[in-house]
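Enquirer: Could you work out the structure for the sequence below:
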Amino acid sequence: MSDPAARPMTAAVVVAAGKGLRIGGDLPKQYRRVGGQAVLTRTLAALAGHPGIDRIQPVIAPDAAAFYRECLADLSSDLGKKLSEPVQGGATRQQSVRAGLEALSASGGTPGLVLVHDAARPYVATDLVDRAIQAGREHGAAVPGVAVTDTIKLVEPIAPGIGRVHETPAREALRAVQTPQAFGYSALLAAHRRAADQGQDGFTDDGALAEWAGLSVVVFEGDAANRKITQPSDLIDADRSFSRGAGAVSVSPMTSLVSRLATGFDVHKFGPGDHVWLGGVKIPADRGVIAHSDGDVVLHALTDALLGTIADGDIGTHFPPSDEQWRGAASDQFLAHAVELVRARGGKIDHLDITVLAEAPRIGKHRDAIRARIAEIAAIPVACVSIKATTTETLGFVGRGEGLAAQAAASVRLPEILTELDAEAEQTDRQS
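Expert: Below is the predicted model of the structure:
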């Protein structure tokens, strides 16, 4: 590709705001892991690694910030430099693309060319991006297409599930359209604004919108391997492909993901003060706790639980109370350290569960704030954090109001390298 300084800026809008729930489950398909990394991570890495792309504007759903942070955690810092802060998408793909285009305009350095790509197409290859950029520069509006091998029928419905053939178009003139699609940035943004002003919101790809706006759209050679993940079988195929291919990063062909569950427990005695820290949230109280750090029993228990999943000691091992640098320290850094250690092992945190044992203070009205803070520290969705509270029916030191405690459980998935004998046994099982 040419010297970036000698050409107009080329940006890419990556559309990742869809729910993608047709594939099953409650996790959008772009955040499902294939070969150890999220689909979106692989898509962003492929585009960010291309020398002809200068900036990438991700568009995500309003409630997907934690999922997106997980994707970034698996992306190298060099590639991450090309990414702008994500913007929130709309109710339709068209609205999401426009949000990405507007964000590029607002952040300065208006691009000359923009590529629009679906997050669920992680197979995008360097030569396909080359062709997209070249076609976009030469023609102003260009989409990749692959030849159709099946005979296509145009039908008119005559009953539910039944249609009468209206026309059989020649296959030679048909193309199945893919992304990335390439356009002059200003022309595409103007087309999107015009469509929005006129209430035209039914376009499912930017090539169709550009045609509606009067732009001449060309079709360049696509890539049959540039498949879109749509069905559960697509996820299975992608997992196998990335686990065995050059794109495998976190999981190799000789690696499987195994579940680990570990627990943690912490207790602190009440002392002078007017608040306690629970789950990273400062809660007013008629007493404080006696502790070397801030005495957050929730974060301490969670830290031990996560360290337990990787068998790496406990909180005292990593942050000894004899070390004065931790006196009065905020406990969020302890949990963040444990999270980083898990991720450094290629692990994925699935769920964190906490039970607070205390007669007082009551945590009911603080529950949502605590869940949100823990989710933020661990860079996981709030839905993956659970917190409960109970008393001990006036029994023990908790029941006597002498202190409070917390117990926690953490479930993670970690890559486990199989021995050659294990692999041979697995292969034998498959053949038998």
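Enquirer: okay, CA-based contacts and neighbour counts for the rest of this
Expert: Will do.
Enquirer: how about the strands in the stretch 301-432 of the chain?
Expert: With DSSP state E, counting those that start in this stretch, the ranges of strands along the stretch 301-432 of the chain come out as 348-357, 385-390, 403-417.
Enquirer: Output these as a markdown table; include the columns mean neighbour count and distance to Lys228.
Expert: Shown next, in a markdown table, are the strands of the stretch 301-432 of the chain (neighbours: other C-alpha atoms under 10 Å; distance: least, C-alpha to C-alpha, whole Å):
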| stretch | mean neighbour count | distance to Lys228 |
| --- | --- | --- |
| strand 348-357 | 21 | 24 |
| strand 385-390 | 17 | 31 |
| strand 403-417 | 21 | 26 |
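Enquirer: Of all those strands, which one comes closest to Arg430?
Expert: Arg430 sits nearest to strand 403-417 of all these, at 18.7 Å, using C-alpha to C-alpha.
Enquirer: Now tabulate the strands of the stretch 301-432 of the chain in CSV and tack on distance to Ser241.
Expert: Shown next, in CSV, are those (distance: least, C-alpha to C-alpha, whole Å):
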stretch, distance to Ser241
strand 348-357, 20
strand 385-390, 32
strand 403-417, 17
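Enquirer: surely Val15 meets Ala119?
Expert: Yes - with contact defined as C-alpha atoms under 8 Å, Val15 counts as touching Ala119 (5.5 Å).
Enquirer: which secondary structure elements does the longest strand along the chain contact?
Expert: Longest strand in the chain by number of residues (criterion: DSSP state E): strand 255-271. Here strand 255-271 touches strand 288-290, helix 297-309, strand 403-417, going by 3 or more C-alpha pairs under 8 Å, 6 or more residues apart in numbering; DSSP states H and E.
Enquirer: Make JSON lines from the ones you listed and add distance to Arg131 to it.
Expert: Formatted as JSON lines, these follow (distance: least, C-alpha to C-alpha, whole Å):
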{"stretch": "strand 288-290", "distance to Arg131": "64"}
{"stretch": "helix 297-309", "distance to Arg131": "46"}
{"stretch": "strand 403-417", "distance to Arg131": "37"}
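Enquirer: Which one of those lies nearest to Leu278?
Expert: Going by C-alpha to C-alpha, the one of the helices and strands packed on strand 255-271 nearest Leu278 is helix 297-309, 5.6 Å.
Enquirer: next up, for comparison:
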Amino acid sequence: MKIFAVIVAAGTGSRTGRTTPKQFEALAGKPVYRWSADQFAAHERISKIVIVAPPDNCETISSLPGGDHVLVTSGGPTRSASVLNGIAALQADDDDIVLIHDAARPGLSDDVIDALIEALSDFDAAAPALPVSDALKRQKSGQLRDVSREALYRVQTPQAFRAGMIRQALANREQDFVDDLAAVEALGARVKLTPGREQLHKITFEDDFALVEKFMAEDAPGTMKIGSGFDVHALVEGDGVTLCGVNLPYSHSLSGHSDADVGWHALTDAIFGALALGDLGDHFPPTDETWKGADSAVFLQHAIRLASEKGWALSNCDITLICEAPKVKPHRQTMRERTREITGLDIDSISIKATTTEGLGFAGRREGIAAQAVVMLSRSRNS
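Expert: Prediction:
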């Protein structure tokens, strides 16, 4: 069994208002179609790629690096005809897997490809999809009616099929299906929806170029986000303070709705700041009794999870604890280890240090403890 990719690039792209078809316009340094072609070419499981192009553009595309690994063929009068031309050029066996992709969706990633291939172990077809999150309305005769979002999805490409089934679905049919998935659904195929990604947004209108270019810039290797956080809690009579997940014996405790761990609160806020997602109080309001006495590990894990969902991973953190007492240095390594357990960072990427204010201010008067944190987020490998 082999795995092939068909990139459909034969349309006119007239809705962008540009004279050049959108798939050949420059985007972040190279033509739109090249982003998908290069991503497929770099994937170790893709045996061959065919780009289906307008007849006038075939010769230009034929100069694409890749040799026999990349083929070019002419499109047909409909999308379905263009897809069939691409499959024919591949000479795929019925059991081979074919991934059919719109050239106007340049934000392809390895994890999308891998999930589609895996899905065909148990299903006849698969496609990446995102659940509909906006409110939906249907307008008829000037009246608006709500439409339930339950079980509604935005279906993207690539869409994956066995070559024999998609050939059968598209052959000898006058209907031009809305997408290739609709063609196999008409045959009663079992379809798996795999996780989609916002970066696979399709370029359709002029404004989409700027949006997708922003996505491409964010996906570029080495892209980073920096965030900073600050927190302070008052000291009250007690028997110890919690700092960076470690309880330090002391004559006082930190006052707060949760465990008042200023170190991890500052770290959590720094992650929220890098993601532009507000602050700790937005996510865990002090008025909510759910979080009374809560372990701040819950807050930190939540921030890291949100970062991961958006395609970001914590690269390193630097936390500074500001207090006259208790002494932090004897517990610093334990704090680093505890922070490593929660964040998953290497110990060498976790800095925790302490300083005093030389007797100045509330910290100098031992009325409270403050903390500041700086984090760097990098693009996740599979985002």
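Enquirer: just so I know, which of the helices and strands packed on strand 255-271 of the first structure lies nearest Pro28 of the first structure?
Expert: Among these, the nearest to Pro28 of the first structure by C-alpha to C-alpha is strand 403-417 (18.7 Å).
Enquirer: corresponding residues in the second structure for the closest one?
Expert: Aligned using TM-score structural alignment, strand 403-417 of the first structure spans no residues in the second structure.
Enquirer: hang on, the earlier thing: out of the helices and strands packed on strand 255-271 of the first structure, which gets nearest to Ala176 of the first structure?
Expert: Closest approach to Ala176 of the first structure among those (C-alpha to C-alpha): strand 403-417, 37.5 Å.
Enquirer: how many degrees apart are that closest one and helix 297-309 in direction?
Expert: Angle of strand 403-417 of the first structure versus helix 297-309, following axes from the mean of the first three to the mean of the last three C-alpha atoms, to 10 degrees, is 30 degrees.
Enquirer: Pro193 of the first structure matches what in the second structure?
Expert: You called it Pro, but residue 193 of the first structure is Arg. Looks like Arg193 of the first structure aligns to Ala171 there (TM-score structural alignment).
Enquirer: hang on, I meant Gly25 of the first structure
Expert: So Gly25 of the first structure corresponds to Arg18, using TM-score structural alignment.
Enquirer: a helix runs through that match, doesn't it?
Expert: No - under DSSP: H, G, I helix; E, B strand; the rest coil, Arg18 of the second structure sits outside any helix and is assigned coil.
Enquirer: now the strands for the stretch 251-383 of the second structure?
Expert: Using DSSP E, counting those that start in this stretch, the strands of the stretch 251-383 of the second structure run over 252-254, 312-322, 350-355, 368-379.
Enquirer: just the helices in the stretch 51-200 of the second structure please.
Expert: For the stretch 51-200 of the second structure, the helices defined by DSSP state H, counting those that start in this stretch occupy 58-61, 79-90, 110-119, 163-170, 180-185.
Enquirer: Can you check which of those gets nearest to Ala270 of the second structure?
Expert: helix 110-119 (27.8 Å).
Enquirer: Run the chain-centre distance for that closest one.
Expert: With C-alpha atoms, centre = their mean, to the nearest Å as the basis, helix 110-119 of the second structure stands 15 Å off its chain's centre.
Enquirer: what's next to it, contact-wise?
Expert: Contact partners of helix 110-119 of the second structure, identified using C-alpha atoms under 8 Å, 6 or more residues apart in numbering, comprise 39, 43, 97, 125-128, 158-160, 192, 194-196, 382-383.
Enquirer: What's the separation between the match of Gly25 of the first structure and Thr60 of the second structure?
Expert: 19 Å (C-alpha to C-alpha, to the nearest Å).
Enquirer: which of those two has more neighbours?
Expert: Legend: neighbour count by other C-alpha atoms under 10 Å for Arg18 of the second structure and Thr60, higher for Arg18 (13 against 10).
Enquirer: OK, contacts around the closest residue to the more buried one other than its chain neighbours?
Expert: Sequence neighbours aside, Glu206 is the residue nearest to Arg18 of the second structure in space, at 7.8 Å (criterion: C-alpha to C-alpha, 6 or more residues apart in numbering). Glu206 of the second structure sits next to Arg15, Thr16, Gly17, Arg18 when contact means C-alpha under 8 Å, 6+ apart.
Enquirer: which position in the first structure aligns with Glu206 of the second structure?
Expert: Under TM-score structural alignment, Glu206 of the second structure pairs with Pro232 in the first structure.
Enquirer: again, but for Ser148 of the second structure
Expert: By TM-score structural alignment, Ser148 of the second structure lines up with Ala170.
Enquirer: Any idea how many residues pack against that match?
Expert: 11.
Enquirer: Pull the number of nearby residues for Leu152 of the second structure.
Expert: Neighbours of Leu152 of the second structure under the rule other C-alpha under 10 Å: 13.
Enquirer: hang on, isn't it packed against Ala135?
Expert: No - with contact defined as C-alpha under 8 Å, Leu152 of the second structure does not reach Ala135; the gap is 11.3 Å.
Enquirer: Determine which residue in the first structure is aligned with Asn85 of the second structure, please.
Expert: Match for Asn85 of the second structure (TM-score structural alignment): Ala99.
Enquirer: Identify the residues contacting its match.
Expert: Going by C-alpha under 8 Å, 6+ apart, the list of residues near Ala99 of the first structure reads Val59, Val87, Gln88, Gly89, Gly90.
Enquirer: Quick check, the third one in contact with Val59.
Expert: Yes - applying C-alpha under 8 Å, one finds Gln88 of the first structure in contact with Val59, separated by 5.6 Å.
Enquirer: more neighbours, those two?
Expert: Taking neighbours as other C-alpha under 10 Å, Gln88 of the first structure and Val59 compare with Val59 leading, 28 against 19.
Enquirer: OK, contacts around the more buried one?
Expert: Each residue near Val59 of the first structure by C-alpha under 8 Å, 6+ apart is listed here: 13-17, 86-89, 96-97, 99-100.
Enquirer: With Tyr185 of the first structure instead?
Expert: Tyr185 of the first structure neighbours (C-alpha under 8 Å, 6+ apart): Leu101, Thr110, Pro111, Gly112, Leu113, Val114.
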